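> when you get a sec, could you give me coordinates for this:
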Amino acid sequence: MPANASNSLTRRDFLRSRISAPVPEFRPPWTDDATVQSRCTGCGDCVDACPQNILELDENRHVRVSLRGAECTFCKACADACDASVFDTEQTPPWPVVAEISGTCLLAAGIACQLCTDICEPQALRLDPDVRPMGRIRLETASCTGCGACLAPCPNTAITLSDRRMKGLAA
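Below is the predicted model of the structure:
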């Protein structure tokens, strides 16, 4: 068996539709891909400054967000540490990233769960009890900051983040 066999798609996974989509790469708040590509020097100062440890350098030594169970608090420590003018802290909102809820939400299967609503500080995720049998989580996109706090508590990974710029829906 080849050393990289565990990374390849098996016939069984393909037939069972267990194909995982690639995880989208997000640049930090107050930046965009073009700015990071052209201005980021790869020094890592922003990565070291992030108190949440959600920033890392990609294979090209450009900064990217990797939430790994944490959230962005928009503290601006990354921007303050950057001498390369990669960050524009006047940009409002900090980034056009919002949460999306898939059909695999436990409420859709009739299982009571509201973990995401409990953790959502701006209350962008709310339970709509009018949808039967258990209700449904509604997302108020205008309130969602895209911080990622709702990702880790979701037991069914039904929540993902989406960058509106990647869909042609400029913020």
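> make it CA atoms for all contacts and neighbour counts henceforth
Fine.
> need the residues that contact stretch 65-82.
Contact with stretch 65-82 is made by 25-29, 45-47, 49-56, 86-89, 94, 147-149, 151-152, as judged by C-alpha atoms under 8 Å, 6 or more residues apart in numbering.
> now, the residues you listed that are in helices?
Counting by DSSP state H, the contacts of stretch 65-82 place 45-47, 49 in helices.
> can you redo those residues as JSON lines with neighbour count and distance to P122?
Listed next are the ones in helices among the contacts of stretch 65-82 as JSON lines, based on neighbours: other C-alpha atoms under 10 Å; distance: C-alpha to C-alpha, whole Å:
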{"residue": "D45", "neighbour count": "17", "distance to P122": "29"}
{"residue": "C46", "neighbour count": "25", "distance to P122": "25"}
{"residue": "V47", "neighbour count": "22", "distance to P122": "25"}
{"residue": "A49", "neighbour count": "17", "distance to P122": "25"}
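> which SS state does T92 fall under?
Under DSSP: H, G, I helix; E, B strand; the rest coil, the three-state class of T92 is coil.
> could you report the distance from it to T145?
Between T92 and T145 the distance is 11 Å, computed by C-alpha to C-alpha, to the nearest Å.
> cool, E25 as well?
From E25 to T145 the distance is 17 Å (C-alpha to C-alpha).
> the closest residue to D58 other than its chain neighbours: which element?
Nearest residue to D58 in three dimensions, chain neighbours excluded: R64, at 6.5 Å (C-alpha to C-alpha, 6 or more residues apart in numbering). Applying DSSP states H and E as the criterion places R64 in strand 63-65.
> thinking again about what came up before, quick one: which of T92 and T145 has more around it?
The neighbour comparison of T92 against T145 (other C-alpha atoms under 10 Å) goes to T145, with 22 against 11.
> next up, for comparison:
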Amino acid sequence: MSSINQSRRRLFSRKKTDAVRPPWVKQTIEFTDECTRCDKCIPVCETQIIVKGEGGFPEIDFKIDECTFCQQCVNACPEAIFENTDITPWQIKATIQDSCMAYQGIWCQSCKDACDQRAISFSLAIGKAPLPKIDIEACTGCGACVAPCPSTAILVRHV
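The predicted model follows:
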């Protein structure tokens, strides 16, 4: 197979990414087809969590900070890729991985302390560290719980 055919095949078989895009991106579009990578959303993000990701497309990096839903990315974007900001900003939620310190018997509640929505609670058990539980209905997917986690056990991803 020629290298031109291999390149074409790669072009048309783009792998889907699990990247978290800015809030309010239309669910009905293929983001990488519509975003022009102008980067206007990156400098206006008040918590600086929008970064250049794979292929130069904007992605959210919750290891940096949380999304405050300030809407600055929406306002800065010249393309028609965003929904009305009166709706839920995105379909992502926090999940806790097995690497959570509480699952290892270590008392830690840094994620709960960071969650303004009170979506994370801990259940007490005699002789054990309290275990975390996420209320999926209360979780906004803001990512406030990610950066403070000392064991990087929290992921925010599509549901």
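> what stretch of the first structure does whichever helix in the second structure runs longest fall on?
In the second structure, with assignment by DSSP H, the single longest helix is helix 3-12. The counterpart of helix 3-12 of the second structure in the first structure, using TM-score structural alignment, is absent.
> C78 of the first structure - that's part of a strand, no?
No. Using three-state DSSP, the assignment for C78 of the first structure is helix, not a strand.
> roughly how far does it sit from D88 of the first structure?
According to C-alpha to C-alpha, C78 of the first structure and D88 of the first structure sit 11 Å apart.
> more neighbours, the two?
Here C78 of the first structure and D88 are set side by side on neighbour count (other C-alpha under 10 Å), and the busier one is C78, at 22 against 14.
> and the more buried one, what's its match in the second structure?
In the second structure, C78 of the first structure lands on C73 (TM-score structural alignment).
> can you check T104 of the first structure too?
T104 of the first structure maps onto S99 in the second structure, by TM-score structural alignment.
> before we move on, what about T89 of the first structure?
The alignment partner of T89 of the first structure in the second structure, by TM-score structural alignment, is N84.
> without its sequence neighbours, what residue ends up closest to its match?
For N84 of the second structure, ignoring the flanking residues on the chain, the nearest one in space by C-alpha to C-alpha, 6+ apart is W24 at 7.1 Å.
> how many neighbours does that neighbour have?
Residues near W24 of the second structure, counting by other C-alpha under 10 Å: 21.
> now the counterpart of it in the first structure: how far from T92 of the first structure?
By TM-score structural alignment, W24 of the second structure lines up with W30 in the first structure. For W30 of the first structure, the distance to T92 of the first structure (C-alpha to C-alpha) stands at 8 Å.
> go on, L15 of the first structure?
Separation of L15 of the first structure from T92 of the first structure (C-alpha to C-alpha): 44 Å.
> what about the strands in the first structure?
55-57, 63-65, 97-101, 125-128, 136-139, 159-163 (DSSP state E).
> residue in the first structure paired with C115 of the second structure?
Applying TM-score structural alignment, one finds that C115 of the second structure aligns to C120 in the first structure.
> residues in contact with that match?
Shown in contact with C120 of the first structure (C-alpha under 8 Å, 6+ apart): 149-150.
> what of D33 of the first structure?
Counting by C-alpha under 8 Å, 6+ apart, D33 of the first structure has contacts R27.
> mind running it again at 6 Å?
Contact analysis of D33 of the first structure by C-alpha atoms under 6 Å, 6 or more residues apart in numbering lists nothing.
> okay, it and D88 of the first structure: tell me how far apart.
13 Å.
> what of F26 of the first structure?
For F26 of the first structure, the distance to D88 of the first structure - C-alpha to C-alpha - is 16 Å.
> please apply the same query to L125 of the first structure.
Separation of L125 of the first structure from D88 of the first structure (C-alpha to C-alpha): 28 Å.
> repeat for E25 of the first structure
19 Å.
> corresponding residues in the second structure for the strand holding R64 of the first structure?
Counting by TM-score structural alignment, strand 63-65 of the first structure corresponds to 58-60 in the second structure.
> now the matching stretch: buried residues?
58-60 (16 or more other C-alpha atoms under 10 Å).
> buried sites along the lengthiest helix in the first structure?
Determined from DSSP H, the single longest helix within the first structure is helix 33-39. By neighbour count on 16+ other C-alpha under 10 Å, the buried set for helix 33-39 of the first structure is V36.
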